[in-house]
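>>> I'd like to go over a predicted model; first the sequence, then the structure.
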Amino acid sequence: MIFAIEEINNSTELLPGIRLGYQLYDSCASVLMASHISFQILNGQDPVFDSNSNCSHSGEVVAVVGDSGSTPSISISRIIGSFNIPMVSHFATCACLSNKQQFPTFFRTIPSDQFQADALAKLVKHFGWTWIGAVRSDSDYGNYGMKSFLAAAQREGICVEYSESLYRTDSQNKIQRVADVIRRSTARIIVAFMESGDLTVLLEELAQEPPPPRQWIGSEGWITDPQLMAYSLCAGAIGFAIQRSVIPGLREFLLDLSPSEAAASSVLTEFWEDAFNCSLAEITKSDKRVCDGTEDIKTLNSPYTDTSQLRITNMVYKAVYAIAHAIHNAVCHETSFTTKCEKFIRVELKQFISVMKKINISHNGYPVSFDANGDPVAFYELVNWQKSESGVIDLVTVGYYDASLPKGQEFQINRNITWVDGGTQLPVSVCSESCPPGTHKVLQKGKPICCYDCIPCPEGEISNTTDSPDCSPCPSELWPNAQRDACFPKPVEFLSYDEVLAIILAAFSVSGACLAIITAAIFFHHRTTPIVRANNSELSFLLLFSLTLCFLCSLTFIGAPSDWSCMLRHTAFGITFVLCISCVLGKTVVVLMAFKATLPGSNVMKWFGPPQQRMTVVFFTLIQIIICTVWLLLSPPFPMKNLSTYKEKIILECALGSAVGFWAVLGYIGLLAVFCFVLAVLARKLPDNFNEAKLITFSMLIFCAVWLTFIPAYVSSPGKFTVAVEIFAILASSFGLILCIFAPKCFIILFQPEKNSKKSFMSKK
């Protein structure tokens, strides 16, 4: 600070003709001492005599530089702020000091801990650490800083296993308890928001019984302290530090120190005697030799003479220049040829604070400005403690954090990092391992959100990202793969001609149709024989034709459903079966009426001749045609994708359209079948060598049994088996009719031709 003030006083551009004075105080990191100093400042300075201007006057405090700590700064700012005296701190980073309602006159050249807390949270998130421990100084710096960090960490999804605080003056028991918490923890990452003095106490305790390797993440309060680098358990530590800088001329200023100048200051005396191991006093009670004046500070290699790692020092330098420029803007004005400053003008402190807020300068390449909260633009270097080949820990800059850059670009790493114990492998610190795709996270009861179990996705749902909190259902026509990390189209199922079941059913269908055609050919070839003529050959041929259609219509149920196949399969089935039953019904009525006609005086057969039989078949069939037509016009069957029967596949099927239409078609067939069955039962015991009513009775019995069992089987069969049941019912009832009615006749025609004679047919048993 002295160097900066002397540099300003010697400047011809900044405050020309005006000299800045200063008074130094040591707050000793004590709030009481800081408060005492604040009142000293407010009470005014003792009169002084300036030999250069030959006048005496009292100094007026325009601004305060300091303090180094946040807690003393809070105390000082509350006191002097009431009198509008601005304070510019170089190392008080507590985010609480950004509150302009409480600290309206506070400024600082070091960034607020709010920026550092956000940067630390982003750093932890960047390396994938979600399970960390946290320790802090039990001070305003540590408590407010850790509070900001924990809030930022929570936003980033980071969990904290423990959060402990300590102060260097705490009892040994408390320090030991904090150390034991670290030793027992499972988190491999420790974020330390601490001051150097507090961390030193903790590291001393940990060094006695070192914990398992831990990766330390440091705040700017200790990460650049060279004394802490002697602790090997912190090797590989990373953290954010104030930007390293170079102040031209400072090293020469520091080296321009003679023994006599050192002896004039108690602080410099202590430094000189410790550096050269001699005493500046002429008579010394210690074993040290008396300094003889040959000591050369330029040959000294110590932190005092090393100006290559200036960080906080530059913050003091910027604070002094910020105040000087504010004074310059308040009392100086530009003329045509030069800058003129009013030496004796009294600076109004309220006006001076307004000027301070507007400061925006650059000195030696370092910007100096304040935002609305009195904070500068945040810029940090990411530093790493790396062991050199000689075993000494060096401070290496590996990246930076610039809060002025666009979101997402603030954090950059440009060099390799050495991790805990000098390793190059990135340490892992998680409460639970990542959940792979196909699973989702389920929190463990009573534990933070980072502790969870990986549960496979439920049926029909997937997760295609790592650590997915939930599973998402697949769209209705898609289904998860075995790993449940992707959705694929569901397999489409229908009764295809490629399947064994369909081939078997189609074979039976074609066989049945061929059987009906062969039977018709046999009947046609023997159409003049008594057995064919006696059994109403016209209705027999029509029945065989309808049975052929019944067998063939089952083929329309096989294959992918389409608009035409859905309408054709149900209507063709309904009409052909009614045609078939109508023929059987006609044959049954003919048998009954034939025996009634043998009674004396009966003239019944004239009403049941061939024309009437044809009209009966046409009439009953026409009713079914009308039912089917109405069904097709109002609500016809249509192809649909059944997504409800099976979750994992799509069933292509024909929707009924109108269920009433479907059951009306089936009901009408059933009604004719029952009527035909009743008539056949009535005629089954009529005397004759060959009573066809018995055969019709058996055929109708099979027909009704098949369709009665079809209804529950149809309703309960899933997917393509519904179609298979329907085909089976058609084929079974068709085979029942053709075998029961025509098989005995064909057997007689082919193998017992002697019975196929008029004599045999007319004889009585």
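Arrived safely. Here the structure is a predicted model, which means the values were calculated and not measured.
>>> CA only for contacts and neighbour counts going forward, please
Fine.
>>> Which residue comes closest to residue 654 once chain neighbours are left out?
Nearest residue to residue 654, sequence neighbours excluded (Cα to Cα, 6 or more residues apart in numbering): residue 639, at 4.4 Å.
>>> Could you verify that that neighbour is part of a strand?
Yes. Using DSSP: H, G, I helix; E, B strand; the rest coil, the assignment for residue 639 is a strand.
>>> One more to weigh against that first structure:
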Amino acid sequence: MFVHGLGVIVCDDLEVAKPIEMLHRYLRNVHFKNMLGEEIFSEKSGDLPMDYNIINRVYLSKGIVKHEIVGIYSPNALPGEDFTINEKVIVWEAAFTQIPPESRCSQSCSPGYRKLPRKGKPICCYDCIPCPVGEISNQTDMDNCMRCPEDQWPNEKRDVCVPKIISFLSHEEPLGIVLMLLSLFFFLITTVILGIFIKYRDTPIVRSNNTNLSYILLVSLMLCFLCSMIFIGHPDKVTCVLRQTAFGISFSISLSSVLAKTITVVMAFQTTKPGSKLQKWMGLRVSYSIVLSCSLLQVLLCLVWLVTATPFPHYNIKSEIGTILIECNEGSAIAFYCVLGYLGFLAGISFVVAFLARNLPGSFNEAKHITFSMLMFCSVWVSFIPTYLSTRGKYTGAVEIFAILGSSSGILGCIFVPKCYIILLKPHRNNRKYITKNINEVALPRMLKESYIN
């Protein structure tokens, strides 16, 4: 089909294309002299090494035809300078609905899209479809989109790859600030309670059930609140190693102290029975031995964990689209759940023993408070596991911080707040006579008086 203007011939018919191919084959062997005596020959490609004028044929009235030179093509010119045309002087046929006319049936595909050929149509007919997720096209009419590098992601237009957003629980974002303030708040509350116990250390309510065990428990709770802050900030090798080990050891000391307190309550009342064989086991060394042995076992578990599968920072690029999650890989899920399981074991024993001792005289007994604290502790960590497994990235650390703060504050509130209430607001109940009013003190053995009342 001949198009007025530039004189372009478009061949869609194969029967017409074959003779043209034969013509090109003969043109490759052209060699002659023109009217000026210049030697003309064709190159291997069939092109003649000469300049070509681009002529615009204009049809005037009364059948007059005018030819205007509107451009030039120089095969030997530099790239970009071989083809020049002056579009302003071109006169287009009035029948064209669009100037300049389109020589194809589809519009150009913008960057961010790719061409999808239409079945049964010429190659110039296609649809423009957006690039798939994770791919871009930065030029017009691209046949295929390009995938971005792993650390980059397409922008909204999908024409440029941009760096992915790096996500972790930061000290500067609202969630990190709230968790950090909560950790500091509970740490200060625990410090105040420790100061109260030290100030009133000679009163019966503080000396009951071993003053030193109370000190150890309060200090370990302070460490628990502080270790939750390790989960906030950019994960690195040091913080990934300290996170779970500091948490596991601090909580094992706390639960061991609670267990020692619980066993002390039960043994104290069991030794009041005639002929009890527990009298030889009563003593401060028993309580300290429980705390030391239970804590050392957790330390051993953590050491094995660090030696066999050390936690390390991990860049997770697959969990969230367009985001790199920086998180701590625990190294060994089995070791992590062994540490949690051991804490659950200590809490379970403390809960069972305290629950069995809940009916002992209330004015002398701490078992009821321990029962409630262990019930809260177990509830928090049982709900923690499915929540932990269903979250990713910074929210995983946030869930564990909530569990640490919730369980630690539960122990603090159930065991020590009632005592502080009596010390500060009900001082008349903080005396030996009131505490032992329901107990036959004569029946108490000497060791019970030393470790529980004096």
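Here it is on my side, so go on. Note that the structure is a prediction, hence the values are computed from the model and not measured.
>>> which one in the second structure is aligned with the residue nearest to residue 654 of the first structure?
Correspondence of residue 639 of the first structure to the second structure, assessed by TM-score structural alignment: residue 313.
>>> Name all residues that make contact with its match.
Neighbour list for residue 313 of the second structure: 235-237, 240, 326-329 [criterion: Cα atoms under 8 Å, 6 or more residues apart in numbering].
>>> same deal with residue 440 of the first structure?
454-457, 463, 467-471.
>>> Helix or strand for the equivalent of it over in the second structure, just tell me which one.
Using TM-score structural alignment, the equivalent of residue 440 of the first structure in the second structure is residue 114. Element membership for residue 114 of the second structure (DSSP states H and E) is strand 113-117.
>>> Nearest residue to residue 411 of the second structure in space, please, no chain neighbours.
Leaving aside its sequence neighbours, residue 411 of the second structure sits nearest to residue 373 (Cα to Cα, 6+ apart; 4.8 Å).
>>> ok, how many other residues are close to the counterpart of that neighbour in the first structure?
Using TM-score structural alignment, the equivalent of residue 373 of the second structure in the first structure is residue 699. Residues near residue 699 of the first structure, counting by other Cα atoms under 10 Å, number 25.
>>> Measure the mean distance from the strand holding residue 114 of the second structure to the first structure post-superposition.
Here the mean offset of strand 113-117 of the second structure against the first structure after fitting is 1.6 Å, by mean Cα distance after the TM-score superposition for the first structure.
>>> Contacts only, for the spatially most central residue of the second structure.
Centroid-nearest residue in the second structure: residue 393, 1.8 Å away (criterion: Cα atoms, centre = their mean). With contact taken as Cα under 8 Å, 6+ apart, residue 393 of the second structure is in contact with 167-168, 325-327.
>>> Which of these sits closest to residue 124 of the second structure?
residue 325 (43.8 Å; Cα to Cα).
>>> Map the closest one onto the first structure.
Per TM-score structural alignment, the equivalent position to residue 325 of the second structure in the first structure is residue 651.
>>> Mind telling me what element its match is part of?
Per DSSP H and E: residue 651 of the first structure is located in strand 650-655.
>>> Could you list the buried residues of that strand?
650-655 (16 or more other Cα atoms under 10 Å).
>>> So which residues of the stretch 1-150 of the second structure form helices?
Here the stretch 1-150 of the second structure has its helices, by DSSP state H, counting those that start in this stretch, at 14-27.
>>> just to revisit the earlier point, just give me the closest of the buried residues of strand 650-655 of the first structure to residue 746 of the first structure.
residue 654 (38.8 Å).
>>> so residue 117 of the second structure makes contact with residue 123?
Yes. Under the criterion of Cα atoms under 8 Å, residue 117 of the second structure makes contact with residue 123 at 6.6 Å.
>>> Name the residue in these two with the higher neighbour count.
More neighbours surround residue 117 than the other of residue 117 of the second structure and residue 123, with 15 against 12 (other Cα under 10 Å).
>>> who touches that one in this structure?
Applying Cα under 8 Å, 6+ apart, the residues contacting residue 117 of the second structure are 123-127.
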